[in-house]
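> coords below, sequence missing:
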């Protein structure tokens, strides 16, 4: 979910005091694309957990296209599991918001209308469970970020000691977690002899469908073995691969977009022209005609998911940690330094050697397109934003490739430098001695380790590698310890820019 807080911009010279809403759509300039359908005729068929920026730039846009094509029963009800900020921003706008697609050529603005309502679980958990249990809900999709699954990233299993899981087992009628809500609603549907919904994870998890299916079933088994057996037998958890870069929305973005609209939009979304969605075609409860909106339906998402995690997400994280340490605020700014471009390319090349892709997949072209996308000057994607929740991201993005390369007898120096960048970042002190606002579920634990070890690579790297929830048994591999410790020592001695430079020279 997004960490942003919506702020209503002051009315500009064009904006007056109008607010984006159904009633004010006729006031929009003619070049602004509007929903090409009567929203009053649309009924919800999807409940989406985690109604943050990424969903509104990706899946909600696909559904908007399908509604424009004539679908009427696949509208979206969004749900925020924590903060009411998105609901508070969009409710006065009847769920409408602007999608601003930006590139070096300029911006294209479009109003998205597929989100019909937004629930806030912390206010009315019962109402959200009732929506999920309603037979009209045939798909429950999720973008709750890796940490929202209350699991151990290294194993993919439910973390039974997670505070939200402990709470939800004790209070099944008022859950906090997405997993608790899913199981509460599925239990109701089972009792009512109603068909279950399909659970569609759209997060960057390895085997996201299988992973969320395992987590949900494990949680259900702690409530009822029979419920777990029913979920395992009846509920579909298709896997997906989703790809679009979505920076956080700034106050300047809000002001600029509101000026372009001639009215206030409290929470527009910024994104890039590129978008991709690959979905395992397994929807026993029915689905929209995804293919009509450009979604690629396949029998096995795994190769595409691995390609994205290990090429796009891995290089993105590497650039985020090392770029932040080097003083770059955004990915695009980092990409102005040829040393970081070369390093990102090497991350992708090393990862590509571990992938087995379907015939005809051009990974070189895909990698080249990623470097172009990262360099988009119109996207101000902050390195700090991408660096969030690294303890949840490293296993899928970097460590899986390192495991495979070690198994193949290949060097891991490239990825070791990226991991070392994360290690220095989570100490909370940058290269200039300034504090870093580290946002991570394990931030306190990681800070304590860093404080005890001090800024000494030979102590800090081994100590962090012992965090088994991140590194598992990989942290005990002497090849891993040697490579990461050496890379961290280089970072402390030279700084990120020179470390990347010497790496390139090597």
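Great, that's in hand. Since we're looking at a predicted model, the values are computed, not measured.

> make it CA atoms for all contacts and neighbour counts henceforth
Fine.

> name the surrounding residues that touch the helix or strand where residue 364 lies.
Using DSSP states H and E, residue 364 falls within helix 363-374. Helix 363-374 is contacted by residues 272, 311-312, 331-332, 335, 341, 344-345, 348, 352 when judged by C-alpha atoms under 8 Å, 6 or more residues apart in numbering.

> mind checking which of the residues you listed land in helices?
If you go by DSSP state H, the contacts of helix 363-374 have 331-332, 341, 344-345, 348, 352 in helices.

> on that earlier part again, tell me which of the contacts of helix 363-374 is nearest to residue 387?
Nearest to residue 387 among the contacts of helix 363-374, counting by C-alpha to C-alpha, is residue 331 at 11.0 Å.

> from residue 337, how far out is the closest one?
10 Å (C-alpha to C-alpha, to the nearest Å).

> what of residue 214?
Separation of residue 214 from residue 337 (C-alpha to C-alpha): 42 Å.

> neighbour count for the two, which is higher?
residue 214 (17 against 13; other C-alpha atoms under 10 Å).

> pasting the second one now:
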């Protein structure tokens, strides 16, 4: 058992003609940029967030983490409220892509680990998450849902600094001694949010600091008592359970 999903998108820009690639299911498009951005922000960023969140409540795999109702709700809200408006208009059906991605992540036959997917967060935040944060502010929107992602990663790194992760965290740009020292300080969260390599100009934005700080507090409470995210504007667990079941049934 695995999955039937396949997507092959190629920019239709050939210098000397091309074979009839569309006959074998290739999507030939004028520009692949919208597909790249959708993959980075909807698939990749969500994947990492699910891994960090699952790890924080003792889960080991992406599928079980995605099926946890609070985590599913968090991921769904991030894409729906912040990413889709940031990427619209788009030639893709972004809502359908969201649903396909979350259904794939929920597949119990794909045992991808939170350890693998959660790796390299210090590169994923600036490359996959910060662009959506910035674009929300640029269009005058408060990135409430996206702010959960750096908050998750902060709590994840806090566990790492305490040697309290259930696995070895791998990150190609991690400077372990410096980061441990940062997390040992009284202003660890402020230092994290003030890192311009992670958050660009938002590193100096007091409103951004306040927003993520609130999300850290919300998520800290959630790790101690899962099920408490509904009070933070996240959809109820019962509603998300229905969504998961409906989506999985539609794929059978």
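Perfect, thanks for sending it. None of these values were measured; they are calculated from a predicted model.

> superposing both, give me the TM-score.
Overall, the chain-to-chain superposition scores 0.80 on the TM-score scale (TM-score structural alignment, normalised by the length of the second structure); 233 aligned residues with a C-alpha RMSD of 2.8 Å.

> does the residue most central in space within the second structure count as helix, strand or coil?
Here the mean C-alpha position of the second structure is nearest to the C-alpha of residue 46 (C-alpha atoms, centre = their mean), at a distance of 2.4 Å. Three-state assignment for residue 46 of the second structure (DSSP: H, G, I helix; E, B strand; the rest coil): helix.

> now it. Nearest residue, chain neighbours left out?
Distances taken as C-alpha to C-alpha, 6 or more residues apart in numbering put residue 75 closest to residue 46 of the second structure, at 6.0 Å, once the chain neighbours are dropped.

> now check the one you found against the first structure: what is it aligned to?
Alignment note: residue 75 of the second structure maps to residue 344 in the first structure; criterion TM-score structural alignment.

> again with residue 96 of the second structure
Alignment note: residue 96 of the second structure maps to residue 365 in the first structure; criterion TM-score structural alignment.

> coming back round to it: the residue nearest to residue 46 of the second structure and residue 63 of the second structure, how far apart?
Per C-alpha to C-alpha, residue 75 of the second structure is found 13 Å from residue 63 of the second structure.

> do the same with residue 36 of the second structure
The gap separating residue 36 of the second structure from residue 63 of the second structure is 23 Å, by C-alpha to C-alpha.

> those two - which one has more neighbours?
Using other C-alpha under 10 Å as the criterion, residue 36 of the second structure and residue 63 rank with residue 63 on top: 25 against 12.

> residue in the first structure paired with that one?
Here residue 63 of the second structure is matched to residue 332 in the first structure, going by TM-score structural alignment.

> these two touch, right, its match and residue 383?
No: look at residue 332 of the first structure against residue 383 with C-alpha atoms under 8 Å: they stay out of range, at 9.3 Å.

> can you check which part of the first structure stretch 202-217 of the second structure sits on?
Stretch 202-217 of the second structure corresponds to residues 474-489 in the first structure, going by TM-score structural alignment.

> same check on stretch 134-141 of the second structure?
With TM-score structural alignment applied, stretch 134-141 of the second structure matches the range 403-410 in the first structure.

> show me how far the matching stretch is from its chain's centre.
Centroid separation between stretch 403-410 of the first structure and its chain, computed with C-alpha atoms, centre = their mean, to the nearest Å, is 27 Å.

> in it, what's buried?
403-405 (16 or more other C-alpha atoms under 10 Å).

> got it, and stretch 4-15 of the second structure?
For stretch 4-15 of the second structure, a neighbour-count test (16+ other C-alpha under 10 Å) marks residue 10 as buried.

> if we can go back for a sec, could you point out which of the contacts of helix 363-374 of the first structure is nearest to residue 291 of the first structure?
Using C-alpha to C-alpha, residue 272 comes nearest to residue 291 of the first structure of the contacts of helix 363-374 of the first structure, at 21.0 Å.

> can I assume the closest one is in contact with residue 377?
No: the criterion here is C-alpha under 8 Å, and residue 272 of the first structure misses it with residue 377 at 10.4 Å.

> quickly list what's touching both of the two.
Common neighbours of residue 272 of the first structure and residue 377 (criterion: C-alpha under 8 Å, 6+ apart): residue 103.

> show the contacting residues for the closest residue to residue 188 of the first structure other than its chain neighbours.
The shortest distance from residue 188 of the first structure to any non-neighbouring residue, by C-alpha to C-alpha, 6+ apart, is to residue 133 (6.2 Å). Residue 133 of the first structure is in contact with 185-186, 188-189, counting by C-alpha under 8 Å, 6+ apart.

> residue in the second structure paired with residue 133 of the first structure?
If you follow residue 133 of the first structure across to the second structure using TM-score structural alignment, you land on a gap.

> kindly report the same for residue 296 of the first structure.
In the second structure, residue 296 of the first structure lands on residue 27 (TM-score structural alignment).

> contacting residues around that match?
Taking C-alpha under 8 Å, 6+ apart, we find residue 27 of the second structure in contact with 7-10.

> which one of the residues you listed is nearest to residue 215 of the second structure?
residue 7 (34.5 Å).

> and that closest one, that's in a helix?
No: with three-state DSSP as the criterion, residue 7 of the second structure is located in coil rather than a helix.

> measure it to residue 146 of the second structure for me?
Using C-alpha to C-alpha, which is the criterion applied here, residue 7 of the second structure is 26 Å from residue 146 of the second structure.

> what number of residues lie near residue 200 of the first structure?
Using other C-alpha under 10 Å, residue 200 of the first structure is surrounded by 25 other residues.

> wait, residue 221 of the second structure
Residue 221 of the second structure has 14 neighbours, counted by other C-alpha under 10 Å.

> mind jotting down where the strands sit in the first structure?
Assigned by DSSP state E, the first structure shows strands spanning 44-49, 75-80, 97-103, 106-112, 115-120, 139-142, 151-152, 157-158, 198-201, 240-243, 269-271, 276-280, 296-298.
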